[in-house]
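Peer 1: Fold the following, please.
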Amino acid sequence: MARTRAPERTLLPSDEPLSLLRKDGTPVEDSPLVMPGDDVLVELHRRMVVGRRFDAQATALTKQGRLAVYPSSRGQEACEVGAVLALREQDWLFPTYRDSVALVTRGVDPAETLTLLQGGWHLGYDPYAHRVGPQCTPLATNSLHAVGFAHAARLKGEDTAALVLLGDGATSEGDTHEALNFAGVWRAPTVFLVQNNGYAISVPMSKQNAAPSLAHKGIGYGVPSVLVDGNDVAAVYAVVREALHAGGPTLIEAITYRIEAHTNADDANRYRDAAEVASWLDRDPVDRIESYLTARGLLDNARREAVAAEAEEFAARVRARLNTDVEPTPAELFEHVYAAKTANLRAQAAALREELA
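Peer 2: All right, here's what the predicted structure looks like:
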């Protein structure tokens, strides 16, 4: 029997990124997107401010040697916060190594979030407690995890969607294409959010893709595609929220920018100039939502100061916890690798015990 498909949505993305707020914070009158409610907008702003301060603190901790590496997401807060707050409680998030702000926004303990980047546990938090998969370091492998999870949930009759975060470089990986193909065939409720921040480490978009946009990649897989202004948190929230309720796959390309270097081990001055960075600082996502909320009377000086103070307190707690030395336990290397230890794993554990003794 032929499988019945859901009604097709528009596959072709818009020519220009969809938005609700211009870079100066004024609203776009003719936008096809639905503006989130005032309470949602206020919360989006609060989470972005806290997230940015957390990101800055993590960067500082890396310089102090408390983290082995940290990939900053400064400038991409609208993508991470907007997308995560659009999730329903039952939905799952599949992040990358650059999405620590997304994890914190989802409610994951900040110290547990940074365990991977500290060089401790590969997964320092309980994924089931927050419905957050492991942070993915290999590019695009989380895309297949998300599609498999969403497909399984549909087979079980669950009303659950998966949001997978990707960078522009991940769209050049085979895993992303396989995931999009499976999602298109299975109509798996998966939202692919590509944070196009301009560079795959040092490789610019001009050397990665010849299509009009990354969003156009969805057409070949029968996956509806959306192009959105990734520095407009209201727009990101709106398109992700709509995609999560669509019942099938969606590919979203969010145009944003990575203000800091790829990681603390990267020298971004070797492949981009200061003028380019300055032009994107002028499109700051936090400033944009602040201008809109202020003009609407939803954000005054007292509220702004309160949010800033909350962000400082949050950073102080992160700093205090990460500045505490943890005595490593080498035997933990062999825990939680398999449900039951294999013979090779048992032999390796025994060899380590003898060496330590």
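Peer 1: alpha carbons only for contacts and neighbour counts from here, please
Peer 2: Fine.
Peer 1: What segments of the stretch 151-300 of the chain are helices?
Peer 2: Counting by DSSP state H, counting those that start in this stretch, the stretch 151-300 of the chain has helices at residues 174-186, 233-244, 274-281, 285-295.
Peer 1: Could I get the buried residue list for the first one?
Peer 2: Applying a neighbour-count criterion of 16 or more other CA atoms under 10 Å, the buried positions in helix 174-186 are Asp175, Thr176, His177, Ala179, Leu180, Asn181, Phe182, Ala183, Gly184, Trp186.
Peer 1: could those be laid out in CSV, adding distance to Ser73?
Peer 2: As requested, these are arranged in CSV below (distance: CA to CA, whole Å):
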residue, distance to Ser73
Asp175, 23
Thr176, 21
His177, 25
Ala179, 24
Leu180, 25
Asn181, 28
Phe182, 29
Ala183, 27
Gly184, 29
Trp186, 32
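Peer 1: Could you work out the most separated pair of the residues you listed?
Peer 2: Asp175 and Trp186 (16.2 Å; CA to CA).
Peer 1: ok, so of the buried residues of helix 174-186, who is nearest Ala210?
Peer 2: When those are compared for distance to Ala210 (CA to CA), His177 comes out closest, at 15.7 Å.
Peer 1: Now do the contacts for the closest one.
Peer 2: With contact set as CA atoms under 8 Å, 6 or more residues apart in numbering, His177 has these partners: Thr171.
Peer 1: how close does it sit to Ala140?
Peer 2: 9 Å (CA to CA, to the nearest Å).
Peer 1: intersection of neighbour lists for those two?
Peer 2: Listed as contacting both His177 and Ala140 by CA under 8 Å, 6+ apart are Thr171.
Peer 1: which one is Thr137 nearest to, not counting chain neighbours?
Peer 2: Counting by CA to CA, 6 or more residues apart in numbering, Thr137 lies nearest to Tyr97, which is 5.3 Å off, once chain neighbours are set aside.
Peer 1: Downstream of the helix or strand hosting Leu116, the next helix or strand is which one?
Peer 2: Taking DSSP states H and E as the criterion, the element that holds Leu116 is helix 115-118. Stepping forward along the backbone from helix 115-118, the first helix or strand reached (DSSP H and E) is helix 127-130.
Peer 1: Asn106 - how many residues pack around it?
Peer 2: One correction, residue 106 is Arg, not Asn. The number of residues packed near Arg106 is 20, by other CA atoms under 10 Å.
Peer 1: out of the helices of the stretch 151-300 of the chain, nearest to Tyr128?
Peer 2: Nearest to Tyr128, of these and by CA to CA, is helix 233-244 at 19.5 Å.
Peer 1: Can you check what angle separates the closest one from helix 285-295?
Peer 2: 100 degrees (axes from the mean of the first three to the mean of the last three CA atoms, to 10 degrees).
Peer 1: Which one of the buried residues of helix 174-186 is nearest to Arg303?
Peer 2: Closest approach to Arg303 among those (CA to CA): Thr176, at 41.7 Å.
Peer 1: compare with the first, here's sequence two:
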Amino acid sequence: MTVDSTAAARTPRKRTAAKKSAKKSPGAGTPDLVQLLSPEGERVENAAHAEYAAFVEDITAEELRGLYRDMVLTRRFDAEATSLQRQGELGLWASLLGQEAAQIGSGRATRDDDYVFPTYREHGVAWCRGVDPTNLLGMFRGVNNGGWDPNSNNFHLYTIVIGSQTLHATGYAMGVAKDGADSAVIAYFGDGASSQGDVAESFTFSAVYNAPVVFFCQNNQWAISEPTEKQTRVPLYQRAQGYGFPGVRVDGNDVLACLAVTKWALERARRGEGPTLVEAFTYRMGAHTTSDDPTKYRADEEREAWEAKDPILRLRTYLESQTDTDEGFFAELETESEALGLRVREAVRAMPDPDRMAIFENAYADGHSLVDEERAQFAAYQASFTDAEGGN
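Peer 2: Coordinates of the predicted model:
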């Protein structure tokens, strides 16, 4: 592994004095931000948020350790994928570094019969849904078009087109309602996607048809190089009011708050009370993708401020101070983490190259003359290399 990705994958250690004094980010500590676990790893009591807190009131130490394990292993997998891309094993990678709490908290709030529509960064949600991490990498290596059966885990294939999955989720949720099922649908998207027309249409249709869908927006502050303040004049969660359904802003680095609020929103949907917009206020610690350089558009001080609110560190602090979790747990998890990295590395390198002609096979169900023509042209192009090698 490279040095930077190794550091990102390490299990967080004790908090330092320098990190404690880091400046707060916009929105932190405001009354409209649902927070149940502070950046210092302490439980937060707020009567205004009691309705959400009730959903994690009886959470056990073992369940908390499970959430911590989920976040650590997801971060380790993500770091390994980033390293593999830098080594030329993947064509591209979209890191979730810093967003583990938003994804694990919301992902663990879902039931098996709920259906999830992700973007291309929901590696933690995929983990919660039982999708093998190695299956996420085939598309980024260019060997398949997805890598898993969506119906096996009720987890749709990754969506690269920005915002379109919210329309898919809304239509699916409308179908769920017509079928009379008591399951719910959740759609993930980023703050940048919230500016897309597809998302606006999804809000309209879901509200009018009272669709059982939760829109989970991970506001990581940057739509590639475009900051949130250049996208909206009001907090994103407030947009829901204009469509006639609730919006909630949650501390996206607080796994307990994300778990609680998402459970609340999914229960609303299952009861037939319609859609909810959840804005997870978090931060993208890394680049938008491995083709991006965030140092070109944001300051180091901003990242340092958010490092003090690391979602894994705050839960570790709570586990160490308020539960019977000992160092043996963290040591075993470190070993498991390294084993996961090795398994992912070996699996990627063992992936067979795809049949280059297969790209033409699933464009049309009954075939098409233009596709046939393109297939023949591509076959001739490939053959030209074989002929050239034979002539040398």
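Peer 1: ok so, going back, out of the helices of the stretch 151-300 of structure 1, which is closest to Ala350 of structure 1?
Peer 2: If you check each of the helices of the stretch 151-300 of structure 1 against Ala350 of structure 1 by CA to CA, helix 174-186 wins as the nearest, at 36.3 Å.
Peer 1: The helices of the stretch 151-300 of structure 1 into JSON lines, with extra columns for distance to Lys217 of structure 1?
Peer 2: Converted to JSON lines, the helices of the stretch 151-300 of structure 1 look like this (distance: least, CA to CA, whole Å):
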{"stretch": "helix 174-186", "distance to Lys217 of structure 1": "9"}
{"stretch": "helix 233-244", "distance to Lys217 of structure 1": "17"}
{"stretch": "helix 274-281", "distance to Lys217 of structure 1": "25"}
{"stretch": "helix 285-295", "distance to Lys217 of structure 1": "26"}
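Peer 1: Count the neighbours of the counterpart of Trp306 of structure 2 in structure 1 for me.
Peer 2: In structure 1, the residue paired with Trp306 of structure 2 is Trp280, using TM-score structural alignment. A count of neighbours around Trp280 of structure 1, defined by other CA under 10 Å, yields 16.
Peer 1: can you check Tyr271 of structure 1 too?
Peer 2: The burial metric for Tyr271 of structure 1, expressed as a neighbour count using other CA under 10 Å, is 11.
Peer 1: That one touches Ser202, doesn't it?
Peer 2: Yes. Under the contact definition of CA atoms under 8 Å, Tyr271 of structure 1 touches Ser202, with a separation of 6.1 Å.
Peer 1: who touches Gln382 of structure 2 in this structure?
Peer 2: Applying CA under 8 Å, 6+ apart, we find Gln382 of structure 2 in contact with no residue.
Peer 1: if you set the cut-off to 10 Å instead, what comes out?
Peer 2: For Gln382 of structure 2, the residues meeting the contact criterion (CA atoms under 10 Å, 6 or more residues apart in numbering) are Arg356, Met357, Ala376.
Peer 1: did I read that right, it in a helix?
Peer 2: Yes. Secondary structure assignment places Gln382 of structure 2 in a helix (DSSP: H, G, I helix; E, B strand; the rest coil).
Peer 1: For it, give its distance to Arg316 of structure 2.
Peer 2: Relative to Arg316 of structure 2, Gln382 of structure 2 is positioned 54 Å away (criterion: CA to CA).
Peer 1: One more: Arg375 of structure 2?
Peer 2: The spacing between Arg375 of structure 2 and Arg316 of structure 2, counted by CA to CA, is 55 Å.
Peer 1: Check Glu279 of structure 2 too.
Peer 2: With distances taken as CA to CA, Glu279 of structure 2 is found 24 Å from Arg316 of structure 2.
Peer 1: I figured the match of Trp306 of structure 2 was touching Tyr257, is that so?
Peer 2: Yes. Counting by CA atoms under 10 Å, Trp280 of structure 1 does reach Tyr257; the two are 6.8 Å apart.
Peer 1: Common neighbours of those two, please.
Peer 2: When contacts are counted by CA under 10 Å, 6+ apart, Trp280 of structure 1 and Tyr257 are jointly contacted by Gly75, Asn231.
Peer 1: Now the alignment partner in structure 2 of Ala102 of structure 1. Nearest residue, chain neighbours left out?
Peer 2: If you follow Ala102 of structure 1 across to structure 2 using TM-score structural alignment, you land on Val125. The spatial neighbour of Val125 of structure 2 that comes closest, neighbours along the chain excluded (CA to CA, 6+ apart), is Gly107 at 4.8 Å.
Peer 1: Now do the contacts for the one you found.
Peer 2: Gly107 of structure 2 makes contacts with 101, 116, 122, 124-129, 186, 258-259, 262-263, as judged by CA under 10 Å, 6+ apart.
Peer 1: Dump the residues you listed into a markdown table; add distance to Arg86 of structure 2 as well.
Peer 2: Compiled in a markdown table, the contacts of Gly107 of structure 2 are given as follows (distance: CA to CA, whole Å):
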| residue | distance to Arg86 of structure 2 |
| --- | --- |
| Ala101 | 25 |
| Val116 | 30 |
| Glu122 | 20 |
| Gly124 | 21 |
| Val125 | 24 |
| Ala126 | 23 |
| Trp127 | 23 |
| Cys128 | 26 |
| Arg129 | 27 |
| Ile186 | 32 |
| Cys258 | 32 |
| Leu259 | 33 |
| Thr262 | 35 |
| Lys263 | 37 |
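Peer 1: Just give me the closest of those to Ala177 of structure 2.
Peer 2: Within these, the smallest distance to Ala177 of structure 2 is 13.8 Å, found for Ile186 (CA to CA).
Peer 1: What about the aligned residue in structure 1 for that closest one, how many residues nearby?
Peer 2: Under the alignment defined by TM-score structural alignment, Ile186 of structure 2 corresponds to Leu163 in structure 1. Residues contacting Leu163 of structure 1 under the criterion other CA under 10 Å number 29.
Peer 1: again, but for Ser291 of structure 2
Peer 2: For Ser291 of structure 2, the number of neighbouring residues by other CA under 10 Å comes to 12.
Peer 1: can you check the one 4 residues further on too?
Peer 2: Residues within reach of Thr295 of structure 2, counting by other CA under 10 Å, total 11.
Peer 1: List the contacts of it.
Peer 2: Taking CA under 10 Å, 6+ apart as the criterion, Thr295 of structure 2 is in contact with Ser225, Gly286, Ala287.
Peer 1: what sits against Ser164 of structure 2?
Peer 2: The neighbourhood of Ser164 of structure 2, defined by CA under 10 Å, 6+ apart, consists of Phe117, Thr119, Phe189, Ala193, Gln196, Gly197, Asp198, Val199, Glu201, Ser202.
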